[in-house]
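> For reference, the sequence and a predicted model appear below.
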Amino acid sequence: MSALQKGTRAILQKSPNDVVFLSALRTPVTRAKKGGLKDTYDHELLATVLRATLAATPNLDPSAIQDVHIGTVLSELGGSKAGRMASLHAGIPDTAAFQTVNRACSSGLSAITGVAHAIATGTIDVGIGGGMESMTRNYGSRAIPTQLWEGLKESPNQDARDCIMSMGITAENVAERYGVNRADQDAFAARSHQKAAKARKDGLFKGEIVPVTTKTVLDPEKPDVTEEVTISEDDGIRPTSTPESLAKMKPAFKPDGGSTAGNSSQ
């Protein structure tokens, strides 16, 4: 038996401390400031998914849930207050603890990992892990601190000063370090959009997306006038993207950079 076969067998071997995922749901992913969920609070999205999670696991008594971990970066007060409110609002009992996790772009993954670790070590038996964010409502000054101790601004440690570097410049630095040129980025982005478009057309996302019924502002000049809408699909997928069309877009962060509005995340 090869090492690969032995490893596979070991992974598939059932164990008392196995972590079992009962449900994996999400809201549609929409564009910031322009998308279908631009006027929706991040904790509203969280409550919607948590409620759907309970509905998707009817044989699970909500009182069995012992902990909820939610990743978030930009939410007011770290999301701790509104996130807890959303958890209770969705029907999770107050006997379940709640915490938020901030590890930048991997916050949601860190939250899920934290729950999995707690289950694997026997700290809890049942938990929920996920994430919430609204780039429309909570970006701006919360992305990069505007008030800093002078000692940090002038720190002799370059890595310390670089912590407030924008993610766009970080992306450019990483691309340069590992030799990922503009053409490679455009080609990868085009393939990504085409694969996502096919997956949507084939209905592969339907089992994981929870439709969100919310209110949206139709006219920015009349913010108090809203309309109820139901958003059920991602709106950032561009099926017509090609390497050639993406190559026409201007770099967003450096004159000779590779990151553009077309090949970057949104």
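Great, that's in hand. Residues are numbered from 1 along each chain as shown.
> Please count neighbours and contacts with C-alpha atoms only from this point.
Will do.
> Show me the strands in the stretch 151-266 of the chain, by range?
Using DSSP state E, counting those that start in this stretch, the strands of the stretch 151-266 of the chain run over 212-217, 226-231.
> out of those, deepest packed?
Each of these was given a mean neighbour count from mean count of other Cα atoms under 10 Å, and the largest, a mean of 18, is that of strand 212-217.
> Tell me which other helices or strands it touches.
strand 226-231 (3 or more Cα pairs under 8 Å, 6 or more residues apart in numbering; DSSP states H and E).
> helix/strand/coil for residue 8?
helix (DSSP: H, G, I helix; E, B strand; the rest coil).
> hang on, I meant residue 73
coil.
> Now do the buried residues in the longest helix seen in the chain.
In the chain, with assignment by DSSP state H, the single longest helix is helix 182-201. Within helix 182-201, the residues scored as buried using 16 or more other Cα atoms under 10 Å are 182, 185-187, 189-190, 192-194, 196-197.
> Below is structure B, check it against A:
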Amino acid sequence: MSDVFIAHALRTPIGTAGKAFRDLTAADLGAAVLKELTRRLPADQIEDVVLGNCMGPGGNVARVAALTAGIANHVPAITVDRQCASGLAAIQLAAAAHADGGHGGSGATGVDSAATEGGFVLVGGVESASTAPWRFWPPVGEAEPVRYERAPFAPADRDPEMGLAADLLAELHGITRERQDEYAARSHERAAAAQVAGAFDDEIVPVGGQTIDERIRGGLTAQRLAKLPAVFRAGGTVTAGNSCGINDGAAVVALSHTGPGLKVLAAASAGVDPTTPGLGLVPAVQRVLKATGLTIEQIDVWEFNEAFAGQVLACCDVLGLPDERVCAQGGALALGHPWGASGAVLAVRLFSQLITQQSGRYGVAAIAAGGGQGTAILVEACR
């Protein structure tokens, strides 16, 4: 990939569904971050807006968010959907188009290439579980319409519920209940320590008076988590404590042709068997490592979306990556998982650690998605 940099990176606090952001739509949350980014950038250099979203009202959430934020009418916007990978996939697509420099990028991806020197593309993801509309299958004959919780990720015979899939994946890879609870407790411990130390302060845009992530629980232990029952199948190992929450939030980065910032060295998406969707990030990570020639040992900061402790641990084991190296300041088990925004949250976390806190040179963010997909980016800090 030619020179494409993440020059700025911000997010909202992550709220628990039905709490702090219960009355804010996905577009409202996205607009809050976009507005702050536009305050920091020359208005005439914003050339496109690309946002991922899973469960919003449809239409073009990115356009609504951009206009709500006061971005000029002539700046286009597009919404992308790769389910939980949407926020990171938006960055992948926009970075590829931006790198193309106007030689077919827009036609290949539907994203403006923003080739102007010094121009910015604002890219990320938004999600409001609190205000997601109810959806119904149309009635058949005289029957009532049937409400459904989510759209299909794959054909019905290969479309397991995410919690059950995570439980079966943990069993398949020999991930014990004890190991899952220890990992989840560590995520909260790390996030609580990072929150107290102010590690999240520079990346968070306060919204509605909320300035911190709601879900983090300092003092949560593996012993306390061990008391929780399995929730997805009898005799299972996945519980409410070693699973992510249901959350609201938004995260956006500004892509530019010039640094300083995080240079996007590689970005990739990949597919796996949809019955094991949690492994989707593995081939995506392998692709970005292969594209750059870097090894696992050379990556300083690893950010995986922690949808389920067992799922992250299985991915680490397959990759040969020590799990203690992942999410050094806590992950989605503690912070929360605002579906379409989560991949972009990972990119913001890379920026904070590699640029703001100067904690290394290379970083990888990766996320799995329903339907057996995954997306990853590999970045280099250029200060």
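Nice, thanks for sending it over. Just so it is clear, the model here is predicted, and its values are computed rather than measured.
> that older thread, make TSV from the strands of the stretch 151-266 of the first structure and add distance to residue 257 of the first structure to it.
Compiled in TSV, the strands of the stretch 151-266 of the first structure are given as follows (distance: least, Cα to Cα, whole Å):
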stretch	distance to residue 257 of the first structure
strand 212-217	35
strand 226-231	35
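> can you map out the helices along the second structure?
26-40, 61-68, 86-100, 105-109, 162-172, 177-197, 222-225, 281-292, 309-319, 332-335, 339-351.
> Could you dump those helices into a markdown table with distance to residue 271 of the second structure added?
A markdown table is the format used below for these (distance: least, Cα to Cα, whole Å):
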| stretch | distance to residue 271 of the second structure |
| --- | --- |
| helix 26-40 | 27 |
| helix 61-68 | 26 |
| helix 86-100 | 13 |
| helix 105-109 | 18 |
| helix 162-172 | 16 |
| helix 177-197 | 25 |
| helix 222-225 | 32 |
| helix 281-292 | 8 |
| helix 309-319 | 14 |
| helix 332-335 | 22 |
| helix 339-351 | 16 |
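> ok, and which of those helices has the densest surroundings?
Most buried among those, counting by mean count of other Cα under 10 Å: helix 339-351, with a mean of 31.
> Tell me the residues of the first structure aligned with it.
Alignment note (TM-score structural alignment): helix 339-351 of the second structure is unmatched in the first structure.
> What is that helix packed up against?
strand 5-11, helix 86-100, strand 120-128, strand 247-256, strand 301-304, strand 362-369.
> if we go to 7 Å?
Packing contacts for helix 339-351 of the second structure, counted by 3 or more Cα pairs under 7 Å, 6 or more residues apart in numbering; DSSP states H and E, involve strand 5-11, helix 86-100, strand 120-128, strand 247-256, strand 362-369.
> Tell me which of the ones you listed approaches residue 335 of the second structure most closely.
Set against residue 335 of the second structure and scored by Cα to Cα, those come closest in strand 247-256, at 9.1 Å.
> contacts for stretch 203-220 of the second structure?
The contact list for stretch 203-220 of the second structure, computed with Cα atoms under 7 Å, 6 or more residues apart in numbering, reads 9-16, 20, 32-33, 185, 188-189, 191-192, 334-336, 352.
> typed the wrong thing, it's stretch 170-184 of the first structure
By Cα under 7 Å, 6+ apart, the list of residues contacting stretch 170-184 of the first structure reads 257-259.
> what range in the second structure does it sit on?
Under TM-score structural alignment, the match for stretch 170-184 of the first structure is residues 165-179.
> Please apply the same query to stretch 92-104 of the first structure.
Counting by TM-score structural alignment, stretch 92-104 of the first structure corresponds to residues 71-83.
> in that stretch, what's buried?
Quick answer for stretch 71-83 of the second structure (16+ other Cα under 10 Å): 71, 75-83.
> In a markdown table: those residues, plus distance to residue 4 of the second structure.
Output for the buried residues of stretch 71-83 of the second structure, formatted as a markdown table (distance: Cα to Cα, whole Å):
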| residue | distance to residue 4 of the second structure |
| --- | --- |
| 71 | 22 |
| 75 | 20 |
| 76 | 20 |
| 77 | 19 |
| 78 | 19 |
| 79 | 21 |
| 80 | 20 |
| 81 | 22 |
| 82 | 22 |
| 83 | 24 |
